[in-house]
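*Asks:* Sequence below, structure please.
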Amino acid sequence: MLRNYLTVAFRNLLRYKVYSFINISGLALAIGCCLLIFLFVWNEWTYDTFHENADRIYRVYEKDDDALLSRFSAQIDISIGPVLEEQCADVEQAVRMVTDHEIIEHEGKPLGERQLFADPEILTAFSFPLAEGDPTTALKFPYSVVLTQETAKRYFGTENPLGKTIVIPFFYDEEFYDCTVTGIAEDIPKNSSIQFDILLPYEAIENVHPDIHRWGRRSLYVQLADGVEADNLEVQFPTFVKEQLKEHLEANTVSGSLHLQPLRDIHFGGMTNASTLFGGLKGNAAYPYILLGIGFLIVVLVIANFSNLAIAGVSTRAREIGVRKVLGADRRQLMRQFWMEAILTSAIALIFGLGLAELFLPAFNALMQRELEILYTRFDTLVAVLILPLSIGLIAGSYPAIFLSNLQPAKIVKDTLKIGGKSPFSRGLIALQFSLCIFLVIVMMGITRQLDFLKSKNLGMDAEQLVSLPVHGRELLDLFKNELAGQESIAGVAGAWPGPGPGAGAAPRNLLVEGEKIKVFKFWVDYDYLKTVGMELAAGRNFAREFSTDATEGVLINQTLADQLGWDHPVGRELKEIETSGQRHFRIIGVVEDFHFTSLRHSVSPAVLHLTDWENGHIFLTVKIRPGHIPVAMALLEETWSRLMSDEVFRYEFVDEEFDALYREEERWERIIRFAAGFAIFIACLGTFGLVSLAVARRTKEIGIRKVLGASVTDIVSLLSREFVILVIVANLFAWPAAYSAVQRWLQDFAYRIDLGPGIFVLGGVLTLAIVLLTVGTQAIKSALSNPVDALRYE
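*Replies:* Below you'll find the model as predicted:
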């Protein structure tokens, strides 16, 4: 019986080639898309689960309820790690980590390596197995080093690297250190929030920088004892901080409350300076659900298409169904037959869908910033590959199978069967398709408009042609200024810390104003900074060399801080800054217009600008390039860099690109939704094309008679298009409220956002209507131009 079902199914697929092509194309695209979505979702949901003790490992973070933006930070004073391990019985192991990216010269080529300095316990608490070496002793000595297999291959080829020496620079240090290879770690899984190429003992960086526990890119992880609940340990933290960390509390290095974040939550964690700290990719817990939602919509579209075409095509198979019933076929047999056709269609689509998934995987990886692979030997992949088409086939074939098996043979034989696109269910499916298309188009346009708004908004500075370069110390800054002064391509040069871009990170500080503590962000700048970056003064004056007190007590504040202070005339008023050593007094000499130094998701925060001499500190050289001179200016900067800082790789950032980079996630999802909208429209057009073709075939006699009676081409096109136009209008009524709600909810994450006017809703509906009319029109015009004699010849 199964063989008969398969034979008939194959024959029907070959007999109705156009509709088979439409169904297979739609299903193949759906399967390909859903497989890529599955890979992404599975990768996100299994982040960090490969660690054997993942359920007992937590990262310690600090919540400062009194800070700006309610700061959550994983970059705490990690020197508390050994104290936690020693004093808390619930903590089995504590692991301090500091990371950086360093350039290592190898055979004359600079190689960028991810360095991770960690306590030796990292190899026992975490599951980073060693292919060679002993995990209990690999990081025992200060200048030992563990390389990943890939890194070892880069430096030593096929040689055994154990015991060999590699020269490594430590960050923020001019010295190079001979380190002995004591272990080779298996390559780190891609879905790990902790990534490294080179693993070194924490003791090594602590010897070079004794205060690294407070200012490096750092985190503290703890492994709890078996059976200990994190909540129970968190309850003990306030007492622990007061009793065991009294010195840290007094020095303000531990100011907020300590909390524990599960290792498995780090990838999706939203706290600042956290998720990507150790090289792992930042995730968002909502994104897998959004992609699953898109995948669900795609499947719904394809199933709706399949069902509509099957029901609309009943007229072409009515006699077949009638004959089968007359010859004794019961309802269950007919249902099995139609299900077999649906499953066979899905199976064929699976082959093409896998090909499409492989074809688009590189582009999908680039879009999602992942390194996903389709591994057919993995159990979860095999399950997805087999279950997905089978499920789609069964669901897609269900309604047609039930509907077609219910047809009465008497009506079929008498040709009194009234079917096609007239049933409410069929019309509902078509309207649903159009609604989804309109919804996705409007959401895509809403995101696009918001992104355009963000990129065009005034930042309070002129970020165009503004370049930021990291240098060390006042002497280098002055040398650069002297070299670049008077150059035709350079409009201005200044120094600042942090730089004008959002990536450097301004430092939060406490001000004491009339007995009230106020949190502000602090910037250190020189005399030329405001002019170079294009900031405007709202009141008062800029820093000036003729006022000697500017260097010691003069400050500029931004308009937001001036408004927060509530002073009508802030210039000349005094501010007090709270420091670990006491208080410093400053006098306001000017107010600058608000400038953005973070994403426009947040409103402008209070800020203070100081003068500083930077004798030994890190500075961002800020260079303003004249319009049209970027190539010449960049060549000049690189040449000057190579003369003044020959031992360092030329590094720079365009400030406008740094701000644009803040919205990469939004741009990525705008492209994803654009693709989903295009896919939905394509599927809907395929289905509409098939439905119109069936309608033309079903109404050939009617169209012929109308033409004989004088109907014009416009009349025929209107006849075939009218119902689709009505369905698009109805679809708008459902799509608009849903799209408005979705876009409005997304916009709530931005302090600065567009107003949703009626324009994008009307445009979304009109675009969808135009595409539908174009699809319907091609078939309708072809039918209208046909010779009516051909339609009526055998009547």
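*Asks:* C-alpha from now on. contacts and neighbour counts both.
*Replies:* Will do.
*Asks:* and stretch 512-521, which residues are buried?
*Replies:* Across stretch 512-521, burial judged by 16 or more other CA atoms under 10 Å covers 512, 518-521.
*Asks:* Save these as CSV, and put in distance to Phe586 and secondary structure too.
*Replies:* Below are the buried residues of stretch 512-521 laid out as CSV (distance: CA to CA, whole Å; DSSP: H, G, I helix; E, B strand; the rest coil):
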residue, distance to Phe586, secondary structure
Leu512, 11, strand
Ile518, 15, strand
Lys519, 15, strand
Val520, 14, strand
Phe521, 15, strand
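*Asks:* so where does the residue nearest the centre of the chain fall, helix or strand?
*Replies:* Closest residue to the average C-alpha location of the chain: Glu665 at 4.0 Å, with CA atoms, centre = their mean. With secondary structure defined by DSSP states H and E, Glu665 is part of helix 664-698.
*Asks:* what's the spacing between the helix or strand following that helix and its chain's center?
*Replies:* Moving toward the C-terminus from helix 664-698, the next helix or strand (DSSP H and E) is helix 700-708. Taking CA atoms, centre = their mean, to the nearest Å, the mean C-alpha location of helix 700-708 is offset from the chain mean by 55 Å.
*Asks:* I'd like the structure of this one too, to check against the first:
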Amino acid sequence: MLLNYFKIAFRNLLRHKAFSLLNIAGLSVGVAVALLIFLIVRFELSFDTFHQKRDRTYRVVNDFTHEAGKDYQVGVPFPFVPALKTDFPQLEKVTTTFQAYNSQITVLDEQGAITKKFREENSLLFTEPEFFQIFDYPWLAGDPKKVLVEPNTVALTRSIAEKYFGSWQKALGKFIKLDNKQLLQVNGILKDLPDNTDFPIQIAVSFPTLRKFIDANEFTNWGSVWSSTQCYLVLPPKASPTQFDRSLASFLKKHNSDDRNHTYKLQALSDLHFNTRYPSMTYRSISKTTVLSLVLIGAFILIIACINFVNLATAQAIGRAKETGIRKVLGSNRGHLIVQFLGETFFIVLLAVSVAVLLVLAVLPFVRSISNLPDDFQLPLSLEMVGFLLFLILVVTVLSGFYPALILSGFQPVQALKSKMTLQTVGGISLRKALVVMQFSISQVLVIATLIAITQMDYVRKKDLGYNQEAILLVSVPQDSLSQFKLQTLKNRFQALSAVQKVSLHFAAPSSGSNSMTNFRFGKATEDAQFPVNLKAGDVDYFSTFQLRLVAGRAYFPSDTAREVVVNEKLLRQVGVKHAQDAIGQTIRINDRNYPVVGVVQDFHNVSLRDPIAPTAILANKSSYRQVGLKLKPANADMKETLRTVEQIWNETFPEYVYEASFLDERLAEFYEGETKLAQLFKIFAAIAIFIGCLGLYGLVSFVAMQKTKEIGIRKVLGASLPNIVSLLSRDFLKLVLLANVLAWPLAWWAMQRWLQDFEYRTPIGWWMFAVAGLGALLIALITVSFQAIKAAVANPVEALRSE
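*Replies:* Got it, this is the predicted structure:
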């Protein structure tokens, strides 16, 4: 019997080719979107779920509360972890980590000669053996309990070892040099870490080695909190994280009673990947709201595709009325007919899912480029994937087929055989109208969300940041003391290039992910301010290179060490100074030194537009310069030649180091990489939703036109014009699309208003966005409906009336 149902389904597909194509196309695209979103969400939810102790593993984070608000930090002071181990011996495991950025790795041969040089951006981690007893990363060689005990030891992942030494077996026992300062011996090899981890470790250095790179005073300083220094621990079974949070308050009071601003607490490992407030080491956090949004979008698009099927199937039921009547006369009961029609739907869904899988395989390379999926990600052939496909087939079959099966099986045989069935008597015209409204409402929400996301990203790109970021090349410089003596020579050589306008040595650009926050006192205050100041270090040309705008006073005089300071307007507002000129001549105390304020700059954005502008102080400090910034002339005819010359000069100055450079606007774009990708996904899903909705609308109008063939013929004979006929077939559907707009607007406004809350500076949601989306939907629907309506209107009325 099942085989017979498939034969009937196949014949019906061939008999109604156009509508079968519409059904399969709509379902295929809907299922493909659901499958792609499943792959993305499944990947995001799988982060660090493979660790055995994951349910008891936590990171210590802290909230820094001050008069201006609250800062959320992931770092701890250096002495925090040793004291924690002493005071809480009941903790199963405790470890500390220090993440290094832009590390220089020099590979040496057996004679100590340099063979290769590499720049590792953020994959180097100083840590302890306990780290690998908390997190389950497999090893190829070496005992994880012993490898990182002694100073100057290092473990590499397999791919890094092969990059450095050709094969991981040869790497054991060999030496590398870190930042041209310290020799490290390779004592262990890790398997390459999976893509679904928030710990981008490729080089693990023993934590005692860090003392060669950090001032010894930092290891006893409770007042200095570095975001790079993090603490991870494993609670005993059945221990309460909430209770431990309360213990941390007493712990801090015991060791640093003067600190009344920091509140330390535990963050669960399961929260690490989804908390944008406390970012992970990879800075690739994705909020749970975003994950939920993707799930809802996938569900909505699948529902739209199922609605298409329901509308087309119920409308098509008129043509199958006689078939149903004959089957009932020959003895089929309603249950048999429901099973038959569900079987036909299952056959169509099976075809659609097969096409959807092929679509996913075709577009997966593109999807990888606009999502966080790894570059080598492939469609997995796993039980989980097979289970999801079977679940999709079942759900889509039930959603798409059950209602049409009820309608078809409910025909009265006498009416069916006498051809008395009409569109109004098949399943209720009001239900199909409601389904069309639902389709276009969902589509409109996605379109409006896309417009708002694109507008916000455009606002971000064009927002005046308070300085100039165009055509500025940032080049990293070494940190060792010998290299520091060469910085001025490097700057002079760059300044001599005809394509270079200005050159500055500094710690970081005005907007940067690298920011240093510290306590300070202003003017005659006897206590530190109740909020921190953002320190920016740069030479005197920092202001002209980035075109920071002085509103009072002057830039400080040239100096290798900090003697004077320039502050921003935000700092003055926070300390109660109303006029910028009044700040000139006052002092600011930072790190136990007083600096006279000689200038005030207009506020500029320190980080991304998600965060408010911070109170800022800028001073000269040669020992902390990490970059040289080159302001290139806009009329630079040969940019490639200029870049080659810059690299050549740098390599001649620092032959032992790896050259690294990028443009400032590229670095600023990285702030919004996640939102940019989300906006691209919104665009694609909105287009797909409209496409599927139009397929269904086209099919439904076709059936309406078919049912009104004789009516149209009579109207034309009686003198109806082409616009009259088109209006007859179009106006009801356009009313439905207009109603869909009205329903979609408040929902879209609410959802995107919440999304924009992540940005401290955001574009207003304007009425024109809703108007554009609404008019666009009406225009697309009108084109879709009019195409079939015009086709029916220009048909020969004689053909329509011949059977009368």
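*Asks:* Provide the TM-score value for the superposition.
*Replies:* After superposition, the two chains reach a TM-score (TM-score structural alignment, normalised by the length of the first structure) of 0.92; 775 aligned residues with a CA RMSD of 2.6 Å.
*Asks:* So which of the buried residues of stretch 512-521 of the first structure is the closest to Tyr794 of the first structure?
*Replies:* Phe521 (86.3 Å; CA to CA).
*Asks:* which residue lines up with that closest one in the second structure?
*Replies:* Matched across to the second structure, Phe521 of the first structure falls on Asn534, judged by TM-score structural alignment.
*Asks:* likewise Ser456 of the first structure?
*Replies:* Superposed on the second structure with TM-score structural alignment, Ser456 of the first structure falls opposite Lys462.
*Asks:* Quick check: its match vs Ile584 of the second structure, distance?
*Replies:* Distance, Lys462 of the second structure to Ile584 of the second structure, by CA to CA, to the nearest Å: 32 Å.
*Asks:* one step back: ok, so of the buried residues of stretch 512-521 of the first structure, who is nearest Asp64 of the first structure?
*Replies:* Of those, the one sitting nearest to Asp64 of the first structure (CA to CA) turns out to be Lys519, at 11.2 Å.
*Asks:* wait, that closest one sits on Leu69?
*Replies:* No. Under the criterion of CA atoms under 8 Å, Lys519 of the first structure makes no contact with Leu69, lying 9.8 Å away.
*Asks:* quick one on the thing from earlier: and the helix holding Glu665 of the first structure against the second structure, how far off on average?
*Replies:* In this overlay with the second structure, the average offset of helix 664-698 of the first structure from its partner residues is 1.1 Å by mean CA distance after the TM-score superposition for the first structure.
*Asks:* what range in the second structure matches that helix?
*Replies:* Here helix 664-698 of the first structure aligns to the second structure at residues 673-707, judged by TM-score structural alignment.
*Asks:* For Tyr155 of the first structure, what is the enclosing helix or strand?
*Replies:* Assigned by DSSP H and E, Tyr155 of the first structure belongs to helix 149-156.
*Asks:* And that helix, what does it pack against?
*Replies:* strand 176-185 (3 or more CA pairs under 8 Å, 6 or more residues apart in numbering; DSSP states H and E).
*Asks:* For the residue nearest to Lys117 of the second structure when sequence neighbours are not counted, I want the exact helix or strand it lies within.
*Replies:* Spatial nearest neighbour of Lys117 of the second structure, chain neighbours left out: Thr106 (4.6 Å); criterion: CA to CA, 6 or more residues apart in numbering. For Thr106 of the second structure, the host element (DSSP H and E) is strand 103-108.
*Asks:* tell me which strands and helices that strand is in contact with?
*Replies:* Judged by 3+ CA pairs under 8 Å, 6+ apart, the packing partners of strand 103-108 of the second structure are strand 114-120, strand 175-178.
*Asks:* in it, what counts as buried?
*Replies:* So for strand 103-108 of the second structure, counting by 16+ other CA under 10 Å, buried means 103-108.
*Asks:* again, but for stretch 745-763 of the first structure
*Replies:* Of all the residues in stretch 745-763 of the first structure, those buried under the rule 16+ other CA under 10 Å are 747, 752-754, 760-761.
*Asks:* and those, which of them are in strands?
*Replies:* The members of these all map outside strands under DSSP state E.
*Asks:* export these to a markdown table and tack on distance to His51 of the first structure?
*Replies:* Below are these laid out as a markdown table (distance: CA to CA, whole Å):
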| residue | distance to His51 of the first structure |
| --- | --- |
| Leu747 | 37 |
| Tyr752 | 41 |
| Arg753 | 42 |
| Ile754 | 44 |
| Ile760 | 48 |
| Phe761 | 48 |
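*Asks:* quick one: which of these is nearest to Gly428 of the first structure?
*Replies:* Phe761 (21.1 Å).
*Asks:* Tell me how far the closest one lies from Asp380 of the first structure.
*Replies:* As judged by CA to CA, Phe761 of the first structure and Asp380 of the first structure stand 41 Å apart.
*Asks:* What of Ile166 of the first structure?
*Replies:* Taking CA to CA, one finds Ile166 of the first structure at 41 Å from Asp380 of the first structure.
*Asks:* more neighbours, the two?
*Replies:* Ile166 (18 against 13; other CA atoms under 10 Å).
*Asks:* so where do the helices sit in the stretch 1-150 of the first structure?
*Replies:* Taking DSSP state H, counting those that start in this stretch as the test, the helices found in the stretch 1-150 of the first structure are 2-15, 17-45, 80-87, 122-125, 149-156.
*Asks:* Any idea which of those helices gets closest to Arg449 of the first structure?
*Replies:* Closest approach to Arg449 of the first structure among the helices of the stretch 1-150 of the first structure is made by helix 17-45 (26.0 Å; CA to CA).
*Asks:* If you compare the directions of that closest one and helix 2-15, what angle comes out?
*Replies:* Calculated by axes from the mean of the first three to the mean of the last three CA atoms, to 10 degrees, helix 17-45 of the first structure forms an angle of 110 degrees with helix 2-15.
*Asks:* Pull the distance from stretch 300-312 of the first structure to the chain's centre.
*Replies:* Centre-to-centre, stretch 300-312 of the first structure and its host chain are 33 Å apart (CA atoms, centre = their mean).
*Asks:* so where in the second structure does it end up aligned?
*Replies:* By TM-score structural alignment, stretch 300-312 of the first structure lines up with residues 303-315 in the second structure.
*Asks:* With stretch 708-726 of the first structure instead?
*Replies:* By TM-score structural alignment, stretch 708-726 of the first structure lines up with residues 717-735 in the second structure.
*Asks:* Tell me the counterpart of Gln333 of the first structure in the second structure.
*Replies:* Residue pairing (TM-score structural alignment): Gln333 of the first structure is matched to His336 of the second structure.
*Asks:* That match: neighbour count?
*Replies:* His336 of the second structure: 14 surrounding residues under other CA under 10 Å.
*Asks:* sec struct for it, please.
*Replies:* Put simply, His336 of the second structure is helix when judged by DSSP: H, G, I helix; E, B strand; the rest coil.
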